[in-house]
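> sequence and predicted model, in that order:
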Amino acid sequence: MLNDALRLSDSNRIDSLIKIGIATVLLCILSPLNIDIGMEVPLTLQSLLVVFFSVLFGWLNGSVPVLVYLLLGGFGAPVFADYNSGWDLFLGSSGGFLIGFLIAANIVGFLAEMNIMMKNLFALVLLALGQFILLVVGLYWLQGVTNEEFSWGVQLQAFMPGLAMKTAFGGIVFIGLHRTAKRLANQS
């Protein structure tokens, strides 16, 4: 967790509000984008971003943006994948993934706060764990909503390449921010 290392204000409350605002805006702007790289499952940044901010800022500053993002999408802002929105998505086949966003963000944020001296490898593990948690919640929900039996192995295999790419990308960004924070601390 780099919450203390990446200070944006001397006031803790203002610092938290700025981080929550930045994370919410980035979630809303980047999450609807669908990146087609020829995989079976389209690549979106939603699952990475919802856990990335919790790894970066901890439980509260990472989970509140996810909650705001979900509320905005529920009330009609086109912030979900493919610029979708609405409460009906929470009841349909993607509902488990949306609910999983908040579950994963909370768990990962809690674990990140337990490890104050965040090492880059631990951050990668948390990024992968968070995406895996929401994937399991989403697939479990999907199976319940469709009432169809499917092979968990096949489903996980379809999602794993994207999960691995997003985890690697998130890790690179985290390492870059970690190094920047260290450099700024050494200059102070």
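Good, I have the coordinates.

> rest of the way, CA atoms for contacts and neighbours
Fine.

> how much space between the residue minimising distance to the centre of the chain and residue 186?
Most central in the chain under C-alpha atoms, centre = their mean is residue 50, positioned 1.8 Å from the mean C-alpha point. Plainly put, residue 50 is 30 Å away from residue 186 if you go by C-alpha to C-alpha, to the nearest Å.

> if we can go back for a sec, the host helix or strand of the residue nearest to the centre of the chain: what's the following helix or strand?
Secondary-structure assignment from DSSP states H and E places residue 50 in helix 46-57. Where DSSP H and E defines the elements, the next helix or strand beyond helix 46-57 is helix 59-74.

> which strands or helices does the helix ranked longest in the chain pack on?
When the chain is parsed with DSSP state H, its longest helix is helix 152-187. Other helices and strands packing on helix 152-187, by 3 or more C-alpha pairs under 8 Å, 6 or more residues apart in numbering; DSSP states H and E, are helix 46-57, helix 120-146.

> and for the shortest one, what's in contact with it?
Helix 46-57 has contacts (C-alpha atoms under 8 Å, 6 or more residues apart in numbering) with 1-3, 19, 23, 27, 30-32, 60-63, 66, 80-81, 101-102, 104-106, 108-109, 112, 123, 126-127, 130-131, 134, 166-167, 170, 174.

> that helix relative to helix 120-146, how many degrees between them?
For helix 46-57 against helix 120-146, the angle between stretch directions is 140 degrees (axes from the mean of the first three to the mean of the last three C-alpha atoms, to 10 degrees).

> list the buried residues in stretch 63-75.
For stretch 63-75, burial by neighbour count (16 or more other C-alpha atoms under 10 Å) applies to 63, 64, 65, 66, 67, 68, 69, 70, 72, 73, 74.

> one more to weigh against that first structure:
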Amino acid sequence: MERSIALIAIFAALIAALGLMPNLMLATGVPITAQSLGVMLCGTVLGAKRGGLSVLLFVGLVALGLPLLAGGRGGLGVFASPTVGFIVGFPIAAFTTGFVMEQMRRQSVGLAAGVSAAVGGILVLYLFGITGFMFVLDKGLGESLIVLGAYIPGDIIKVILAGFITAGLAKARPASLLSRT
């Protein structure tokens, strides 16, 4: 129990730390950050339940006002920004990533992590992100897809990184990969 709580907190901190990396804010109001990589890793390493809880903790801390999002953003105001869909979708994306990872136990860790990260960290996260973007900026689906589609190549790189990082962790410390137990 204590180990799970500690890992949930550590991975929430990892997402916050990835927000400290220099980000690029595009005119759309949606920054390019490494935080979605942290969301993917929460699912691939911790599994559905712990991964989702870790990201939920992170989002809760942001809501309380801690400036943990890229660019030092935090507080309730971020839930009225063009990124609201991504922020709300983070825990669901991590849960989905972990769930898919858990279902792919018979596959190699790297492949399972890559597929899981793509499903949760791109498909599910963009479903929420595009929806939030559309509502906040009063844009249509087509326009939102075009604008946010520019971010997908970077997210594909994050999916590949999540696969390699998770596979490396599994090789170095197999017991630390809770999504496979």
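Sure thing, it's come through. All figures in this text were calculated on a predicted structure; none of them were measured in a lab.

> quick check: TM-score for this pair?
TM-score for the superposed chains, counting by TM-score structural alignment, normalised by the length of the second structure: 0.82, backed by 171 aligned residues with a C-alpha RMSD of 2.5 Å.

> just to revisit the earlier point, against the second structure, where does the helix holding residue 50 of the first structure fall?
Mapped onto the second structure using TM-score structural alignment, helix 46-57 of the first structure spans residues 35-46.

> figure out how far stretch 80-94 of the first structure is from the centre of its chain.
Relative to the chain's own centre, stretch 80-94 of the first structure is displaced by 17 Å; criterion: C-alpha atoms, centre = their mean, to the nearest Å.

> now stretch 24-37 of the second structure
13 Å.

> please apply the same query to stretch 130-140 of the first structure.
For stretch 130-140 of the first structure, the distance to the chain centre is 12 Å (C-alpha atoms, centre = their mean).

> contact partners for whichever residue in the second structure pairs up with residue 25 of the first structure?
Aligned counterpart of residue 25 of the first structure in the second structure: residue 13 (TM-score structural alignment). For residue 13 of the second structure, the contacting residues are residue 58, by C-alpha under 8 Å, 6+ apart.

> how near is residue 13 of the second structure to residue 21 of the second structure?
From residue 13 of the second structure to residue 21 of the second structure the distance is 13 Å (C-alpha to C-alpha).

> residue 47 of the second structure too?
Following C-alpha to C-alpha, the distance that separates residue 47 of the second structure from residue 21 of the second structure is 25 Å.

> who has more neighbours, those two?
Set side by side, residue 47 of the second structure and residue 21 show more neighbours around residue 47, with 26 against 13, by other C-alpha atoms under 10 Å.

> the more buried one reaches residue 103, doesn't it?
No: here residue 47 of the second structure lies out of contact with residue 103, judged by C-alpha atoms under 8 Å, at a distance of 10.2 Å.

> and the aligned partner of residue 99 of the second structure in the first structure, what element?
Under the alignment (TM-score structural alignment), residue 99 of the second structure pairs with residue 110 of the first structure. Taking DSSP H and E as the definition, one finds residue 110 of the first structure inside helix 95-114.

> re earlier: need the helices and strands packed on helix 152-187 of the first structure in TSV (columns: distance to residue 38 of the first structure).
TSV is the format used below for those (distance: least, C-alpha to C-alpha, whole Å):
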stretch	distance to residue 38 of the first structure
helix 46-57	18
helix 120-146	20
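
> corresponding residues in the second structure for stretch 136-145 of the first structure?
By TM-score structural alignment, stretch 136-145 of the first structure lines up with residues 127-136 in the second structure.

> how about the matching stretch, which residues are buried there?
128, 129, 130, 131, 132, 133, 134, 135.

> what's the mean deviation for it versus the first structure?
Taken over the aligned residues, the distance from stretch 127-136 of the second structure to the first structure averages 1.3 Å (mean C-alpha distance after the TM-score superposition for the first structure).

> if we can go back for a sec, isn't the match of residue 99 of the second structure up against residue 62?
No: if you go by C-alpha under 8 Å, residue 110 of the first structure and residue 62 don't touch, sitting 9.7 Å apart.

> more neighbours: those two, which one.
Comparing residue 110 of the first structure with residue 62 by other C-alpha under 10 Å, the one with more neighbours is residue 62, at 30 against 18.

> which residues does that one contact?
20, 23, 50, 51, 52, 53, 54, 55, 56, 105, 106, 109.

> with adjacent residues omitted, what lies nearest to the last one?
What sits nearest to residue 109 of the first structure in space, not counting adjacent residues and going by C-alpha to C-alpha, 6 or more residues apart in numbering, is residue 59, at 3.7 Å.

> for residue 168 of the first structure, same thing?
That would be residue 124: by C-alpha to C-alpha, 6+ apart, it lies 7.5 Å from residue 168 of the first structure.

> repeat for residue 148 of the second structure
Residue 148 of the second structure sits nearest to residue 130 (C-alpha to C-alpha, 6+ apart), 7.2 Å away.

> ok, the one you found - contacts?
Here residue 130 of the second structure is in contact with 85, 86, 141, 144, 145, 148 (C-alpha under 8 Å, 6+ apart).

> much appreciated, bye for now.
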